[in-house]
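>>> sequence? don't have it. structure:
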């Protein structure tokens, strides 16, 4: 087997990208399938059977090379290049996460590299079968540690994977978005856990309170947030005072109204009612004591 890194075309003289080819095609395993049968192809256009065959040949070559051989890096780079479609396939599972697909592919490529470095062909496992969980794990770790704007318990993160999978299955089966009870019944978990997972699944991006919302007529979230009325707590107090005031005799009720609603001084009240200021003071003290204790007025 030879490793070709450069090949010039006679017409233009331009160099093609590095590629790895078997030197002797007679040693390549026979194609799978009958003559004329269409082969499954990867997004890059290469036959899936060819990718598996070439991957196996490259791993065999990698196992033959010493750890310090310069050719190892070229073979390893070729393994990465031909298996990138596997990373893109894994990345499509996260297309609803509002993250750029190229960023997800880059993270998945790290998982692919780790899988290549750890793969043992002698175990009899196909490389895609071994690599896919590693790629998915790297992408999930990226979302868990670097993307979420708020911390979500690990239990909900793991449960969210099941919930999202059930949502896809039920959507296909019913032709519509599933309801919370349907998801809960499908997974045999409480509806509260499903709702918690749905909330956790939306905890990837934080929305600015001042950003205008297109579907809300241009209003910002801050414009639609409610606030606590500072006078709300006084409603009950005012009702209680009103109930107590109607129990007061006319003169005492008038003194209270002049003092606390008209904001007159005791001297002004005494002039208004034709009594001494000392008498007004004693009456106010007596009235307020009755009002504080909630007792009805008694002469």
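Cool, the structure landed. Computed from a predicted model, the values in this text were never measured in an experiment. Numbers count the residues shown, from 1 in each chain.

>>> switch to C-alpha atoms for all contacts and neighbour counts from now on
Noted.

>>> quick one: the helices in the stretch 101-250 of the chain?
With helices called from DSSP state H, counting those that start in this stretch, the stretch 101-250 of the chain shows them at 101-118, 127-142, 154-174, 180-187, 191-201, 221-224, 233-245, 250-256.

>>> mind checking how far residue 38 is from residue 49?
Note on residue 38: its distance to residue 49, by C-alpha to C-alpha, to the nearest Å, is 11 Å.

>>> of the two, who's got more company?
Counting neighbours by other C-alpha atoms under 10 Å for residue 38 and for residue 49 shows that residue 49 has the greater number, 16 against 9.

>>> residues near residue 194, how many?
23.

>>> apologies, that question was intended for residue 284.
The number of residues packed near residue 284 is 17, by other C-alpha under 10 Å.

>>> in addition, the following structure is provided for comparison:
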């Protein structure tokens, strides 16, 4: 992350009292300094251009911090979002052409916001909804906070949709899918329950289904010891429920041969299942 360089302190716009007029004058002075530095950068060599661009970035680090704070993220992600904002600021400074525009802030703000949105869209979802919902879900917290301050209460979905100018159903879906950005451990205690009861304990559990799956896997391992013809006989007898006579006609052998084969196969399967370490 970029940090202020003491070597550039002398070029920074002076701090002024916090009245609107004073702030506007300071912003104008800072923008004029940025235009001067960026114009000089266009005529400098590669090393000089980097130094001048860095001086402009340092001047506007507070803008990057301000935009980063607009996005509600987990505390542990705040530093990453700030770093992305600084990267967006650096990109804006590099791309800005003082011969085309004369207001760096109006160009930098959407560039920084776009970098942050892309970062959040690409890295912060445990379950990925469609992109349009991801982008809308990122906008919702700022609008909700604004309406909470205006209304003195939590805004309704219809009020959020009116400000965002999006369909009600789409906003409701975005609000709901916002929870997909964070995963909750199955070991999380259930609120209001005993300390020993976790979310994992609330999941449905049917022992018969797990047992059936375990037996199927064990049997599959055991049948690997059989030949292809022997596995065919097992499938015809126990999956398709054919009689020994029907199996004999299907395989072109006698019923007596099928009976002996089945007895031998079952004996070998019992031995394989008894020796299976997964069953121990």
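That came through, no problem. Just so it is clear, the structure is predicted and the values come from calculations on it, not from any experiment.

>>> can I get the helices of the stretch 101-250 of structure 1 in TSV with distance to residue 207 of structure 1?
Putting the helices of the stretch 101-250 of structure 1 into TSV (distance: least, C-alpha to C-alpha, whole Å) gives the following:
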stretch	distance to residue 207 of structure 1
helix 101-118	21
helix 127-142	20
helix 154-174	21
helix 180-187	24
helix 191-201	14
helix 221-224	9
helix 233-245	32
helix 250-256	52
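
>>> so which of the ones you listed is nearest residue 19 of structure 1?
Comparing the helices of the stretch 101-250 of structure 1 against residue 19 of structure 1 with C-alpha to C-alpha, the closest turns out to be helix 101-118 (17.5 Å).

>>> so the closest one matches what in structure 2?
With TM-score structural alignment applied, helix 101-118 of structure 1 matches the range 78-95 in structure 2.

>>> re earlier: residue 66 of structure 1: which of the helices of the stretch 101-250 of structure 1 is closest?
The nearest among those, by C-alpha to C-alpha, is helix 101-118 at 14.1 Å.

>>> got the angle for that closest one vs helix 127-142?
If you take axes from the mean of the first three to the mean of the last three C-alpha atoms, to 10 degrees, helix 101-118 of structure 1 sits at 130 degrees to helix 127-142.

>>> show me what helix 101-118 of structure 1 is packed against.
Counting contacts by 3 or more C-alpha pairs under 8 Å, 6 or more residues apart in numbering; DSSP states H and E, helix 101-118 of structure 1 packs against helix 71-82, helix 84-91, helix 127-142.

>>> from the middle of its chain, how far away would the first one be?
So the one you mean is helix 71-82 of structure 1. 35 Å (C-alpha atoms, centre = their mean, to the nearest Å).

>>> where does it end up in structure 2?
Under TM-score structural alignment, the match for helix 71-82 of structure 1 is residues 48-59.

>>> once aligned to structure 1, how far is the matching stretch on average?
Stretch 48-59 of structure 2, aligned to structure 1 and superposed, deviates on average by 1.7 Å (mean C-alpha distance after the TM-score superposition for structure 1).

>>> what comes up buried for that stretch?
49, 52, 53, 54, 55, 56, 57, 58, 59 (16 or more other C-alpha atoms under 10 Å).

>>> same check, this time on stretch 142-154 of structure 2
Buried, per 16+ other C-alpha under 10 Å, within stretch 142-154 of structure 2: 143, 144, 145, 147.

>>> again with stretch 154-164 of structure 1
Result for stretch 154-164 of structure 1 [16+ other C-alpha under 10 Å]: buried residues 156, 157, 159, 160, 163, 164.

>>> next one: stretch 163-175 of structure 2
Of the residues in stretch 163-175 of structure 2, those buried by neighbour count under the rule 16+ other C-alpha under 10 Å are 168, 170, 171, 172, 174, 175.

>>> just checking, the first one touches residue 161?
Yes - with contact taken as C-alpha atoms under 8 Å, residue 168 of structure 2 and residue 161 are classed as touching, separated by 5.5 Å.

>>> which residues do the two both contact?
Counting by C-alpha atoms under 8 Å, 6 or more residues apart in numbering, residue 168 of structure 2 and residue 161 have no contacts in common.

>>> on that earlier part again, what's in contact with the match of helix 101-118 of structure 1?
Applying C-alpha under 8 Å, 6+ apart, the set of residues contacting stretch 78-95 of structure 2 is 1-2, 53-54, 56-57, 60-61, 64-65, 67-69, 104, 107-108, 111-116, 119.

>>> alright, that wraps it up for me.
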